[in-house]
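K.L.:
Fold the stuff below for me.
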Amino acid sequence: MSEPKDRPYHHGDLRRALIDTALAMLAVDQNWAFTLREVARRTGVSHAAPYKHFRDREVLLRELARIGFVRLEETMTEAMSPAMPSTRAQFVAAAQACIGFACQNPALYRLMFSSDADKTMDPQLHEAAMSTFGILLGLLDKGQRNGSFRPVAVSALAAASWAQVHGLAMLEINKQLLEEKVGSSPVPAALDVLLDGMCCTD
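P.N.:
From the prediction side, this is the model:
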């Protein structure tokens, strides 16, 4: 992928322009080692301009992570259709959407769960992350109420589910799910194993 071109800024929403530039840099560079000075240069504004909206680079990174969680929540929500035959099917759809999002946005996904996205430092980031996690909690609660999932502590189901899905996402974007190790369809197979342990049996 080619380097993002400088995009001279003339008027309008400077904050949004800086964020868009940083997101583009993140996607191309696949890391967030850039400086506010470089973001300013590629946006076409003075070196001092970003400081009107972001006290330092860490504040900008936390905003990028917040946007990532908002987009992930939208992606997972769109993947779940009320017409799906079961809560299990909705769970699989949401999990696959999460993993797909990670594969399409690997650097952003890594940033979202990195120490540079310290959720204790930003209430809005924390809220976005918890709202996204709420999709999982909602599915687990629904599954327990309709008898699909085992009546154990939701926190235990959530921990197992999150560890599995997030782990699969990280392995996928790191290209570590090799067929010779885990077969040709590792994600569906792993989700089936997870759900077989979570679901009630007749």
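
K.L.:
make it CA atoms for all contacts and neighbour counts henceforth
P.N.:
Fine.

K.L.:
Which residue ranges of the chain form strands?
P.N.:
For the chain, applying DSSP state E gives no strands.

K.L.:
what about the helices in it?
P.N.:
14-29, 36-43, 57-79, 87-104, 106-112, 123-145, 154-173, 179-182, 186-198 (DSSP state H).

K.L.:
Just send those back as a markdown table, with distance to P50 too.
P.N.:
Below are those laid out as a markdown table (distance: least, Cα to Cα, whole Å):
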| stretch | distance to P50 |
| --- | --- |
| helix 14-29 | 7 |
| helix 36-43 | 6 |
| helix 57-79 | 9 |
| helix 87-104 | 27 |
| helix 106-112 | 20 |
| helix 123-145 | 20 |
| helix 154-173 | 31 |
| helix 179-182 | 45 |
| helix 186-198 | 41 |
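
K.L.:
can you list these in a markdown table and add mean neighbour count?
P.N.:
Output for the helices of the chain, formatted as a markdown table (neighbours: other Cα atoms under 10 Å):
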| stretch | mean neighbour count |
| --- | --- |
| helix 14-29 | 19 |
| helix 36-43 | 20 |
| helix 57-79 | 20 |
| helix 87-104 | 20 |
| helix 106-112 | 22 |
| helix 123-145 | 17 |
| helix 154-173 | 17 |
| helix 179-182 | 10 |
| helix 186-198 | 16 |
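
K.L.:
For P8, find the nearest of those helices.
P.N.:
helix 36-43 (5.5 Å; Cα to Cα).

K.L.:
report the angle between the axes of the closest one and helix 14-29?
P.N.:
Counting by axes from the mean of the first three to the mean of the last three Cα atoms, to 10 degrees, helix 36-43 lies at 100 degrees to helix 14-29.

K.L.:
Compute the inter-axis angle for helix 36-43 and helix 57-79.
P.N.:
Angle between the axes of helix 36-43 and helix 57-79 is 60 degrees (criterion: the same axes, to 10 degrees).

K.L.:
here's the other one to compare against:
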Amino acid sequence: MASDTARRQRAGYHHGDLRAALLAAAEQELIEKGVEGFSLRGVAKRAGVSHAAPAHHFRDTKDLLTALAALAARRFRDAMLDRQLQAPRNARSQFIASGLGYVEFALANPALFDLMFGSKRPDFASEDFSTPASEAFMVLVEGVAALRGDDPLTLAEGRAEILAAWSLVHGLAELLIAGRLAFAEADLAADREGTILRAIERALPLGGKTC
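P.N.:
Take a look at the predicted model:
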């Protein structure tokens, strides 16, 4: 019994939830070292387990990064939905709220945001990732649909408005993370949320409703 316990501890089972511990360590590894410097060995060391322990849950680095990207996608989706819960229940306010949630997630989690949108290392075809990622995309689609009063995915004009809205919030997030908005620095310093909100308002579908 004692030898079995020792083997389990060496494998990392003393964490109680090894998978969650590895994902938490992986997030910190990503934040500090970036995706290029990310390694299973580094994650294991950070989690305080043997270098072989991650194999109990993740086949390789790609598998772990895919799981981390899936976790990020769920948080991303929830950030937009949580923002909508705080907003008035009309199409315009809900659309703007989802955009605020999008940008706020990116600013609070730049490493995870880059992993989802700027890296080729995760397996984005994995259902664990694609399901929450698609749900996050549908928050945007449903917002445009509510403003237009139709299914925007079925019409070229509607798809163009989805593209415009997505491009605006994503580009805004990327520029804010990169610190490339010096011309609006005073506005952002005085009222960051208000400045972002006003920018998102410009993405309201022109052909749709505004209430």
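
K.L.:
Next, the TM-score between them, please.
P.N.:
Superposed pair, TM-score by TM-score structural alignment, normalised by the length of the first structure: 0.82. Supporting alignment: 187 aligned residues with a Cα RMSD of 2.5 Å.

K.L.:
Quickly note the distance from A33 of the first structure to D116 of the first structure.
P.N.:
According to Cα to Cα, to the nearest Å, A33 of the first structure and D116 of the first structure sit 11 Å apart.

K.L.:
Who has more neighbours out of those two?
P.N.:
Between A33 of the first structure and D116, D116 has the larger neighbour count (other Cα atoms under 10 Å), namely 16 against 10.

K.L.:
Name the nearest residue to whatever residue of the second structure lines up with the more buried one, sequence neighbours excluded.
P.N.:
In the second structure, the residue paired with D116 of the first structure according to TM-score structural alignment is R121. Nearest residue to R121 of the second structure in three dimensions, chain neighbours excluded: K62, at 6.0 Å (Cα to Cα, 6 or more residues apart in numbering).

K.L.:
After alignment, which residue of the first structure pairs with the one you found?
P.N.:
Mapped onto the first structure by TM-score structural alignment, K62 of the second structure lines up with E58.

K.L.:
What sits closest to the counterpart of L175 of the second structure in the first structure if chain neighbours are left out?
P.N.:
Under the alignment defined by TM-score structural alignment, L175 of the second structure is paired with L171 of the first structure. Using Cα to Cα, 6+ apart and skipping the chain neighbours, the partner closest in space to L171 of the first structure is L177 (6.0 Å).

K.L.:
cool, G208 of the second structure as well?
P.N.:
Distances taken as Cα to Cα, 6+ apart place R148 nearest to G208 of the second structure, at 3.7 Å, with adjacent residues excluded.

K.L.:
which one in the first structure is aligned with that neighbour?
P.N.:
Aligned partner of R148 of the second structure by TM-score structural alignment: Q144.

K.L.:
Would you check that L61 of the first structure makes contact with D118?
P.N.:
No: with contacts counted by Cα atoms under 8 Å, L61 of the first structure stays clear of D118, the gap being 9.5 Å.

K.L.:
And stretch 184-197 of the first structure, how far out from the chain middle?
P.N.:
Relative to the centre of its chain, stretch 184-197 of the first structure is centred 20 Å away, using Cα atoms, centre = their mean, to the nearest Å.

K.L.:
Tell me which residues are up against it.
P.N.:
With contact meaning Cα atoms under 8 Å, 6 or more residues apart in numbering, stretch 184-197 of the first structure is reached by 88, 92, 96, 160-161, 164-165, 168, 177, 179.

K.L.:
which among these gets closest to M76 of the first structure?
P.N.:
Nearest to M76 of the first structure out of the contacts of stretch 184-197 of the first structure is Q96 (Cα to Cα; 8.4 Å).

K.L.:
Please tell me how far that closest one sits from C103 of the first structure.
P.N.:
Distance of Q96 of the first structure to C103 of the first structure, computed by Cα to Cα: 10 Å.

K.L.:
Next up, the contacts around D56 of the first structure.
P.N.:
By Cα under 8 Å, 6+ apart, the residues touching D56 of the first structure are L36.

K.L.:
Please repeat the previous calculation with a cut-off of 6 Å.
P.N.:
Contacts for D56 of the first structure (Cα atoms under 6 Å, 6 or more residues apart in numbering) come out as none.

K.L.:
now it: how far from L23 of the first structure?
P.N.:
As for D56 of the first structure, its distance to L23 of the first structure is 16 Å (criterion: Cα to Cα).

K.L.:
Show me the residue sitting in the middle of the second structure in space.
P.N.:
In the second structure, the residue lying closest to the centroid (Cα atoms, centre = their mean) is F76, at 3.7 Å.
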